[in-house]
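Next input, structure requested:
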Amino acid sequence: MRFQLLDIVFNPPHPVTGEAVPPSDRLQRVIDHAVLAEELGFDSFAVGERHAGEVLSSAPTVILGAVAASTSRILLSTGVTVLSLLDPVRVAEDLATVDQLSRGRLEIVIGKGNEVLQYPLLGLDIAKQYEYLEENYELLRLLLSGEDVSWQGRHRPSLEHATTLPRPFSGPFRIWHGSATSRFAVELAARWGDPIVSANALQPREAYQVLIDHYREQHAAHGHDPRHAYVGSGSGGLFLADTTEEAVEQYRPLYEGLVRAQDARRHDPAAVGKVTSFRTIEDAVERGPALVGSPERVAEKILDYHASFGHDLQSVSVNHLLEPSRQEDVLRRFAEEVVPLVQAEVSTTLWSAADERRAAGFTATGAVPQRA
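Now for the predicted structure:
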């Protein structure tokens, strides 16, 4: 299995103390964590994108440019590029720039986003979010893969003989599709033979497994090579302590604060995947995707989910409201105590020499010969 550190760059105040992290400090920690993740042997570092709420990831390509300049080996990614909101021409330009700056260490994840307020903010109709996603994705593919592009669509002006610059570092970089609540994303990925990343953050595993299973069925139905049907999985937060009981008690204030904050948003109860299905930290640890516990328990949980999902990539996130030293301690313990336990049981060809679609500049060690 491969491992990724994801930061969506949430920046709400502490739910207990009310203290807020200054934006400059919060953004610097993103860069610091990317450097640490590379040092610890994580395979990938991803930055999210949101344009509403208490989040600082409205310009993920700027952040990734800084990460590219501060690292030399780790693969860079997005989590997700909210392609429904964006002009594919600018996306191609911006992300190819990151690809060049990193010398070919970029792969991206695209999606429609999980924040409804982004659409009116940017003057778009949320009822057309899937139409935007499909059209923008197909145009982005054309722009990354070729020059002198002529194109017509429904939601933006046509193009005549367009070439975006810079070009990608070594041909078009791989595009993954973020999957959270609907079949649309996994069907789009399967149609084009692309991999997916399941959010696996807020709902019971069954809600995500049905989408993963449908993806694999559709990928095969479209006649694509199953070797390329890679699956990634998110998680419901990461926190480690010597025992699971200690981890639960220490993480409880932050988890309860998260639930209160979600409740305060007053989401439509019918809106699936907007708030956690697990009201207590005990429930999240016992039945949900939260990776909270001892290193041994967290490794067991990843393997348990792997038995359901068969995923190749595990993405994790640490809560930014922990003390910076504690955030680093959690990441270090995860890399040193959890990852080896999982990798002893699960292998993958993802990003190895056998994965011919991997990012051209990715030079991670520890490649393994076959998928589990």
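
For the rest of this, base every contact and every neighbour count on C-alpha atoms.
OK.

Could you tell me which residues within stretch 32-41 count as buried?
Applying a neighbour-count criterion of 16 or more other Cα atoms under 10 Å, the buried positions in stretch 32-41 are 33-38, 41.

now swap in stretch 135-149 and tell me
Of the residues in stretch 135-149, those buried (16+ other Cα under 10 Å) are 135-137, 139-144, 149.

quick check, nearest of those to Val186?
Tyr137 (13.3 Å; Cα to Cα).

So the closest one versus Tyr130, what's the distance?
For Tyr137, the distance to Tyr130 equals 10 Å [Cα to Cα, to the nearest Å].

In the buried residues of stretch 32-41, find the pair that's most separated.
Across the buried residues of stretch 32-41, the longest distance by Cα to Cα is 12.1 Å; it joins His33 and Gly41.

Show me what the top helix by length along the chain is packed up against.
Longest helix of the chain, by residue count under DSSP state H: helix 244-264. With contacts taken as 3 or more Cα pairs under 8 Å, 6 or more residues apart in numbering; DSSP states H and E, helix 244-264 sits against strand 238-240, helix 281-286, strand 291-293.

And this one, please, so the two structures can be compared:
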Amino acid sequence: MEKVGAARAAWLTVTVYRASQPAAGVPVRARTVSPGFRLGFWLGGTRDAEQLEERLRCLAVTGLFSSVMSPTVLRWADCEPEPKEYHFAAVDEFLSLARTLGFRFVAGPVVSQCREDLPGWAADLPDGELREAVLRWARVAAAHVRGSCPALEVMGEIGRCDWLDERLGLNLLRQMAYEAGMVSRGTRRLVGVTMLPGEAEAEAFVHRVLSYVESGAQLDGLCLGLACRVDRDDATLRSILTLVRRAGLPILVAPFRLLGTMDESGLQRVLNSVLLLLAEPRVEGILMEPEMLRANDDACFPSELAQRLEGLIRRRLYRERIAATDSAGSVRFRVLAGCWEVRAGMGTWQVATQVEIQAGGARVRLELPPLKDGSAAEPASPGAGTQSAPPSAAADDDDSASQD
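So this is what the prediction gives:
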């Protein structure tokens, strides 16, 4: 927890006034609205629209897991079955449902490295025509999801196969990233690998990414597939992170695959792995495969286990902070980056606002309404003038996860 705090925590300073004078002894509460990094689910390879909808609805039971990614939603072969004939109805329906349920959607990959994932009409084109078709699709796809997705995986399946690079060369990604960036400014461009099972694969992937960067590809991050053993301790994750750090780019861990048999100790290992990933400053998000979070082999995706995992993460990282202002009307909280609601006062004297916490911290000024003549001041909470405990001291006593 100390490493997570060192990587992501900042000070939130709240000053409370009444009639333009500092108000001492006023209770102040800070609670999370949304985390400053992506936590959510990677929905795997299903292309069935009803199944995707069912998964989204079943997963929309938690507050912290607010991001989602599906590699089939923007699949080139489905969206452009014939040259320049675009079908985006299914994409738009999925994006609309995700927004309705409160999810942020990470799109892509726009193009896969694997030949079998390309449209049938494109795979056998001459090299020049294939390059033109790939770049055209990159422009069209990026333009279509502009404003709907915070990030776009431009090229995926690296490591599983290298067919596209072998046909068209490493500079294809540079051109794709440029074309996507021209029509979707503000959308982060990622390059993705399906899964890194060990250090050797991670080493090869790092060299590949560095080759892309050296070719001039303007990338905003890596979409990195990793695995976590839930049935035993495994140090592989830590070793892979050490290697991938050399690429020098922000990391979205997607998919984060859970391996083994899930039980109580498995949930704790998942929590420990999440904390390990969040202690790495370059990790911007974690999207888990939810299959391992099923409850009692239900056909529907989880509610119980996902909620329990969210509860563990919330108790570790996002407990509500409560303290009272000092004689200068101020109180400070050590909190993780994200959107927080700050509320001061009690009963009818309450005021509230929301604030985005970033690396440099934030300051909030709240003005309480004036007391009416003859009315009593609001009661102060115990511990007036004390400072809220930092995240590392805020874990529940019965939370037995390790402090990695």
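
Report the TM-score for the pair.
Overlay of the two chains. TM-score (TM-score structural alignment, normalised by the length of structure 1): 0.47; 245 aligned residues with a Cα RMSD of 5.1 Å.

ok, the buried residues of stretch 135-149 of structure 1 vs Asp213 of structure 1, which is closest?
Tyr137 (22.6 Å).

Next secondary structure after the helix or strand the closest one falls within?
In this structure, Tyr137 of structure 1 sits in helix 129-145 according to DSSP states H and E. Scanning forward in sequence from helix 129-145 of structure 1, with DSSP H and E defining helices and strands, the next element found is strand 149-151.

is it true that Leu366 of structure 2 touches Pro22?
No. Applying Cα atoms under 8 Å, one finds Leu366 of structure 2 not in contact with Pro22, separated by 10.0 Å.

Mutual contacts of these two, please.
Both Leu366 of structure 2 and Pro22 are in contact with 15-16, where contact means Cα atoms under 8 Å, 6 or more residues apart in numbering.

Report all helices and strands that the helix holding Tyr137 of structure 1 contacts.
Applying 3+ Cα pairs under 8 Å, 6+ apart, one finds that helix 129-145 of structure 1 contacts helix 88-101, strand 149-151.

Highest mean neighbour count out of those?
With neighbours taken as mean count of other Cα atoms under 10 Å, those reach their highest mean count in helix 88-101, at a mean of 21.

how far off helix 129-145 does that one point, in degrees?
Using axes from the mean of the first three to the mean of the last three Cα atoms, to 10 degrees, the interaxial angle of helix 88-101 of structure 1 with respect to helix 129-145 works out to 50 degrees.

Now do helix 88-101 of structure 1: which elements does it pack against?
With contacts defined as 3+ Cα pairs under 8 Å, 6+ apart, helix 88-101 of structure 1 has these neighbours: helix 60-70, helix 129-145.

quick revisit: mutual contacts of His33 and Gly41 of structure 1, please.
Common neighbours of His33 of structure 1 and Gly41, counting by Cα under 8 Å, 6+ apart, are absent.

need the helices for the stretch 251-400 of structure 2, in chain order.
Shown for the stretch 251-400 of structure 2, the helices assigned by DSSP state H, counting those that start in this stretch span residues 264-278, 304-317.

Export those as JSON lines, with columns for distance to Leu173 of structure 2.
Formatted as JSON lines, the entries for the helices of the stretch 251-400 of structure 2 read as follows, by distance: least, Cα to Cα, whole Å:
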{"stretch": "helix 264-278", "distance to Leu173 of structure 2": "27"}
{"stretch": "helix 304-317", "distance to Leu173 of structure 2": "36"}
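
Same list, those helices, but as TSV with distance to Arg131 of structure 2 and mean neighbour count please.
Compiled in TSV, the helices of the stretch 251-400 of structure 2 are given as follows (distance: least, Cα to Cα, whole Å; neighbours: other Cα atoms under 10 Å):
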stretch	distance to Arg131 of structure 2	mean neighbour count
helix 264-278	36	20
helix 304-317	42	18
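
Out of the ones you listed, which is closest to Val14 of structure 2?
Each of those was scored for nearness to Val14 of structure 2 using Cα to Cα, and the closest is helix 304-317 (19.7 Å).

now that closest one and helix 264-278, what's the angle there?
On the basis of the same axes, to 10 degrees, helix 304-317 of structure 2 is oriented at 50 degrees to helix 264-278.

Can you list the helices and strands that helix 304-317 of structure 2 packs against?
With contacts taken as 3+ Cα pairs under 8 Å, 6+ apart, helix 304-317 of structure 2 sits against helix 264-278.

Give the buried residues for the helix or strand where Gly181 of structure 2 lies.
Under the criterion DSSP H and E, the helix or strand holding Gly181 of structure 2 is helix 171-183. Buried residues in helix 171-183 of structure 2, counted by 16+ other Cα under 10 Å: 171-181, 183.

All set, thanks.
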